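>>> Pasting a predicted model and its sequence here:
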Amino acid sequence: MKKSLLDKAAVTEIIGRVKNLNTESKGRWGKMTVTEMLLHCNLCNRRILEEDVRYIRPSARQRVIKFIVLYILAKIPKNNRGTPDNDTSGLIDVEYFNEQREFFMETLLRFPERKTPFRSLHPVMGYMRNEDWGIVSWMHMDHHLRQFGV
């Protein structure tokens, strides 16, 4: 069974890993700085937790991609391109590292406490159930923490 941010133990694991980051952490791939990565994750997680859009039935393509991500992929591949609206390159300076890291940890703690359905649209997979969001969000955080060697 895949890990999920809806599970407190998985959140604790991710938080333990992010505590190992510092301003000198360098990416093993990609162009983001560690602070830009934290901002990117924070923006994505905040959108998942706070966005409120009406249900839109996923297309066949979105359902196929979601199936592949949830049931076939073990992890998100290196250099996987995100959508332009999630690009944080050049948007934040290293001086905001601690602030972003604290916000990252606080935000993750909100996932297992969630009792109502997420009402957010994934930019590629569309509308998803809470269980799907928990898995995809864990995979996303794991991807970026692996990117920075933690």
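Thanks, I have the structure now. Residues are numbered from 1 along each chain as shown.
>>> hey, let's count contacts and neighbours off CA atoms from now on
OK.
>>> the strands in this protein, which residues?
For the chain, strands defined by DSSP state E occupy the ranges 121-122, 126-127.
>>> so which of the ones you listed is the most packed in?
Greatest average neighbour count among the strands of the chain goes to strand 126-127 (a mean of 21), per mean count of other C-alpha atoms under 10 Å.
>>> one more structure, for comparison:
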Amino acid sequence: MALPNIFKREVADGVISRINKLTPDTHPQWGKMTVAQMVAHCNVSYEMVYEDKHPKPNFFMGLILKALVKNKVVTEVPYKRSTPTAPAFIIKDERDFEAEKARLIGYIEKTQQLGEAYFDNKASHSFGNLTITEWSNMFYKHLDHHLTQFGV
């Protein structure tokens, strides 16, 4: 079953609507992250696209990521609960919920506005060039997983 296309305005707006239902006091249905940490965690996917903040994997690690992780991230198969998290995505410190939420909404809007053409065959931080569908799946599936984790 195809996942919703995050590049479509109505899909992006639906995700943003779900994010706007979160409050600083929203608790997870599973896992250890606070809601502020979860939103910061979701921002990492976009930081890897729009900011030069995270070091790219070396050649060997890149091969491992493409061989063992890529298909878990870019396909339509949902993530399992409490799946191990890559080190760059682990948020240990407390974060400002409202600031992280505003950043995430901004990233989602920017991604939707840039659209499919911008991402068509664009190299990802860790997995090489991705198709439009792979980019959309990666963004949407990750957001949906964590929004579901927090009950929205």
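Perfect, thanks for sending it. Since this is a predicted model, take the numbers as computed values, not measurements.
>>> Just send the strands of structure 1 back as CSV, with distance to Thr83 of structure 1 too.
Below are those laid out as CSV (distance: least, C-alpha to C-alpha, whole Å):
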stretch, distance to Thr83 of structure 1
strand 121-122, 10
strand 126-127, 13
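>>> Nearest to Pro84 of structure 1, out of those?
Proximity to Pro84 of structure 1 (C-alpha to C-alpha) singles out strand 121-122 among these, at 13.4 Å.
>>> can you list contacts of that closest one?
48, 53, 127-128 (C-alpha atoms under 8 Å, 6 or more residues apart in numbering).
>>> looking at the residues you listed, which has the most residues close by?
Tyr127 (24 neighbours; other C-alpha atoms under 10 Å).
>>> Check whether it really touches Pro58, as I assumed.
Yes: using C-alpha atoms under 8 Å, Tyr127 of structure 1 is in contact with Pro58, at 6.1 Å.
>>> count of neighbours near the residue nearest to Val11 of structure 1 when sequence neighbours are not counted?
Ranked by C-alpha to C-alpha, 6 or more residues apart in numbering and with sequence neighbours excluded, the top spatial neighbour of Val11 of structure 1 is Leu5, at 5.5 Å. When counting by other C-alpha under 10 Å, one arrives at 28 neighbours for Leu5 of structure 1.
>>> Isn't Leu5 of structure 1 up against Leu108?
Yes: at 7.2 Å, Leu5 of structure 1 counts as touching Leu108 under the criterion of C-alpha under 8 Å.
>>> shared neighbours, the two?
Val11.
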